[in-house]
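Novice: no sequence for this one, just the structure:
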C-alpha cells in the first residue's frame, strides 16, 4: 500500500484491510471484488490484484509459508528487488538492500549525485551504494531508519537538515545543493483525454460493468463509456447497439478531471433514464452463454464492490 502512496493516506486502508484479512489464508480465499472494494480510493489497483494473487501463490506453491529468499520473493506478483529487500530485512532480519523513493533521495543527497536518478546508470550506482551501506547487524533497524529519514527529515521540499544525523557528512549539505538534489530527467506534460460516462439509471439503480483485469481500473466496476465529449448521435447509436435502446432522454452532469500517472482524463457523465434495457448479461443468459460481468447497482444499498473514485463521485452527483 505504501508504494507511491503516503503513510497518512494508507493507515485507515491498512487497518480495514488487516481487520478483514488478518492472514494469508483469509486473503487467498477472498473474492477479488472483496479485495478491490477495500482498496477503492487508493489507486494503482494492480497492487491489490497482485497482493491477492501473491497470497494465492504462497498458499498453493509455498504451502502457506511466506518465502524468505530473494529469488522466491521476486517470483511473486508485484514484488521487485526493493520490495523483496524490505521484506527480507524487516520480516526475516536477513541482510538485503532496499531502494525506494525515500532511500534514493537520502543516498543521492548524501553522496552528492548530480545525474538524474531516473536514469538507468544512476539507479545502478544507487543500488551499489545501498548495498555498501547496508549493515550486517540490526538490519531491520537500519532499513526502517533510512526509509523514515527520507520520509520525515530528508524530504523532497523543505528538508530539515538541522535535525539530520547525517548532516556533517552530507555532500549536498556541504555544497549547498540540498534543494537541487535529487535531479530527475524532465518529464513531458501529461496528455489530456476525454470520455463520456453513460449513467443508465433504472429506478434507483445504475448499470455497472466490470472492467477487464488489465489496464486502467482493472477488475473494478464502472459505467459504460465512449471516447470523447458527449455527442447525442454517438450516444444514441452506442445505446441502440449495446442495449437495444431506440428512444431515450439524457441529462448531462458536471464534468470533472481525474489524473492518472500518465495522463489526465476529463470525464463527462450523462444520465440516461430507462425503464428496462436488455443488458449483455441478460442477452447472454437468454442465449445460453456465460453471463457477462454486468450488474444493476443501487448506491443507496451499496454492495462490496471495487469502485474507482470517479465512479463514486458520479454516484454522489446523481439527483
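Specialist: Cool, the structure landed. This one's a predicted model, so the numbers in the text were calculated from it and none came from an experiment. Numbers count the residues shown, from 1 in each chain.
Novice: only C-alpha atoms from now on, for both contacts and neighbour counts.
Specialist: Will do.
Novice: strands along the chain, start to end?
Specialist: For the chain, the strands defined by DSSP state E occupy 192-202, 205-210, 221-222, 225-227, 251-252, 256-259, 264-273, 294-297.
Novice: nearest residue to the residue most central in space within the chain in space, please, no chain neighbours.
Specialist: Centroid-nearest residue in the chain, with Cα atoms, centre = their mean: residue 44, separated by 1.3 Å. Closest residue in space to residue 44, ignoring its immediate chain neighbours: residue 217 at 7.9 Å, by Cα to Cα, 6 or more residues apart in numbering.
Novice: check the gap between the one you found and residue 210 for me.
Specialist: 9 Å (Cα to Cα, to the nearest Å).
Novice: likewise for residue 42?
Specialist: 18 Å.
Novice: again with residue 255
Specialist: 22 Å.
Novice: can you check residue 158 too?
Specialist: 43 Å.
Novice: tell me which of the two has more neighbours.
Specialist: residue 210 (21 against 10; other Cα atoms under 10 Å).
Novice: so where do the helices sit in the chain?
Specialist: For the chain, the helices defined by DSSP state H occupy 7-20, 24-29, 32-39, 46-61, 70-74, 81-92, 101-110, 120-133, 139-152, 171-175, 232-243, 280-286, 309-317.
Novice: and those helices: which comes nearest residue 271?
Specialist: Shortest distance between residue 271 and those, using Cα to Cα, is found for helix 309-317: 9.8 Å.
Novice: now do the closest one: everything it contacts.
Specialist: 40-41, 222-223, 253, 258, 269, 299 (Cα atoms under 8 Å, 6 or more residues apart in numbering).
Novice: and the comparison structure, right after this:
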C-alpha cells in the first residue's frame, strides 16, 4: 500500500460520511450488495442529498432485490419520479429481475458488467465496495482529486485514461472499497470544485496542483457548448368529477414508462399535437420550462375542464383520490404548476363530486 493510500484511509477512518447505504469503516458490518447496487444506480448523475430520500423509500418498500424484482413496473416508475434520468429506473428493474433469476449478484467486476444497466463505473464500485475486489472506481469526484494531485493538464474527457491510470496506481489490494469511498468523500467534502479546503486535506503535501497554485484550474475542461432548446406543448385536462387525463409515456420515448400529460413529441422535435380529447382547450400565457442534460425544454400549456362521459383519444382518466404530483417526473410537475394557475384546473367550484 502506498503512503498516499495509507494516509487517505487513516483520514477516512476518522471522517467518513455517514450515509444510509454505507457500512462505517471499522464497524465489522458486511456491505449488502443489493443496497450498494441500488445506491450506485441512484447516484449516477445525481447528488447524495437528492438520493437519500429515494433510497430510504425504496429500501423500506422493497428491502431485497427479490422484492424489487417482483414489483410491477408502474410502481417503481412512480416511486422514481423526480429523480431524473429515467432509463435508470427501467434498467434497475431489468437488473433486479436478472439478479433474482440467477440467485444473487455476481461477485466480480467482470460478472457484474454482464448485468443489464451496469456499466464500467457501477460494476467497479459494486465489486470493490460490496465484495472487496480490487477495482478502480472513477467518478466525478475521483477525476477532480486525481487531476489535482497529479496536476493533469490534459482537458476532460480526453484526460480520463490518464486519470484512471493514476487512480489505479493508488488503489490498494487491502481495503479497496474503503479507499474508493475515501476518495469520493475527499472530493465531496474537501477537494471541492470551488474553494477546496487544501489546509485540512490529507493529501495537501503531495498535491502537485496545490504546490503550483493551480488547483482551481484542475481538472481542465473544454468550454461548454450552448445548450440546444426545444419547444412543445402539453394538454392538462380535468374532468368534472376532478379526475385527471394522463398517459404513460412509451418505453421508446424520453421519460419512458412515466406518467405524463398528453402532448407533442417534443423529444423528437415535434412542437404541435392534436388535443387528446374533445373540449374547450385554453392556452395559458405562462409556459413550463425544464432543463434536461442535453437540451432545454419549453412547453406551452393548454387546459380544459372536460365533461363527464368524455372519451379521450390518448391517455386515460385517473381519479383525483389516486393522483399525486409526486407520481410525475419533474418536467411534468412543472407543467402541472403552470396548469394550476388556471381556475379550470385549480378551482374546485363546478367539479362534480361523486
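Specialist: Structure's in. What do you need? No experiment lies behind these values; they were computed from the predicted model shown.
Novice: alignment lookup: the residue nearest to the centre of the first structure to the second structure.
Specialist: Aligned counterpart of residue 44 of the first structure in the second structure: residue 85 (TM-score structural alignment).
Novice: tell me which of the strands of the first structure is the most buried.
Specialist: Among those, the stretch with the highest mean neighbour count (mean count of other Cα atoms under 10 Å) is strand 221-222, at a mean of 24.
Novice: quick check: that one compared with the second structure, mean distance?
Specialist: Following superposition, strand 221-222 of the first structure is found to deviate from the second structure by 1.0 Å on average (mean Cα distance after the TM-score superposition for the first structure).
Novice: that strand aligns to what range in the second structure?
Specialist: The aligned range for strand 221-222 of the first structure is 259-260, by TM-score structural alignment.
Novice: how about the contacts made by residue 227 of the first structure?
Specialist: With Cα under 8 Å, 6+ apart, residue 227 of the first structure has these contacts: 194-196.
Novice: which among those gets closest to residue 168 of the first structure?
Specialist: residue 194 (51.0 Å).
Novice: so what's that closest one up against?
Specialist: Residue 194 of the first structure is in contact with 227-229, 265-268, counting by Cα under 8 Å, 6+ apart.
Novice: so what corresponds to it in the second structure?
Specialist: Using TM-score structural alignment, the partner of residue 194 of the first structure in the second structure is residue 231.
Novice: its match and residue 298 of the second structure: what is the separation?
Specialist: 5 Å.
Novice: likewise residue 313 of the second structure?
Specialist: Distance from residue 313 of the second structure to residue 298 of the second structure, by Cα to Cα: 24 Å.
Novice: same question for residue 74 of the second structure.
Specialist: Taking Cα to Cα, one finds residue 74 of the second structure at 26 Å from residue 298 of the second structure.
Novice: just residue 333 of the second structure next, same as before
Specialist: 13 Å.
Novice: ok, now residue 51 of the second structure?
Specialist: Note on residue 51 of the second structure: its distance to residue 298 of the second structure, by Cα to Cα, is 26 Å.
Novice: cool, residue 11 of the second structure as well?
Specialist: 46 Å.
Novice: count of neighbours near the aligned partner of residue 14 of the first structure in the second structure?
Specialist: Aligned counterpart of residue 14 of the first structure in the second structure: residue 55 (TM-score structural alignment). By other Cα under 10 Å, 19 other residues sit near residue 55 of the second structure.
Novice: and if you look at the one 10 residues further on?
Specialist: Residues lying near residue 65 of the second structure (other Cα under 10 Å) number 24.
Novice: that one -> the first structure?
Specialist: Residue 65 of the second structure maps onto residue 24 in the first structure, by TM-score structural alignment.
Novice: same thing with residue 107 of the second structure?
Specialist: Under TM-score structural alignment, residue 107 of the second structure pairs with residue 68 in the first structure.
Novice: got a list of what that match touches?
Specialist: Going by Cα under 8 Å, 6+ apart, residue 68 of the first structure touches 88, 92.
Novice: and it, how close does it get to residue 76 of the first structure?
Specialist: 12 Å.
Novice: and residue 9 of the first structure, by the same measure?
Specialist: 25 Å.
Novice: between those two, which one's more packed in?
Specialist: More crowded of residue 9 of the first structure and residue 76, by other Cα under 10 Å: residue 76, with 19 against 13.
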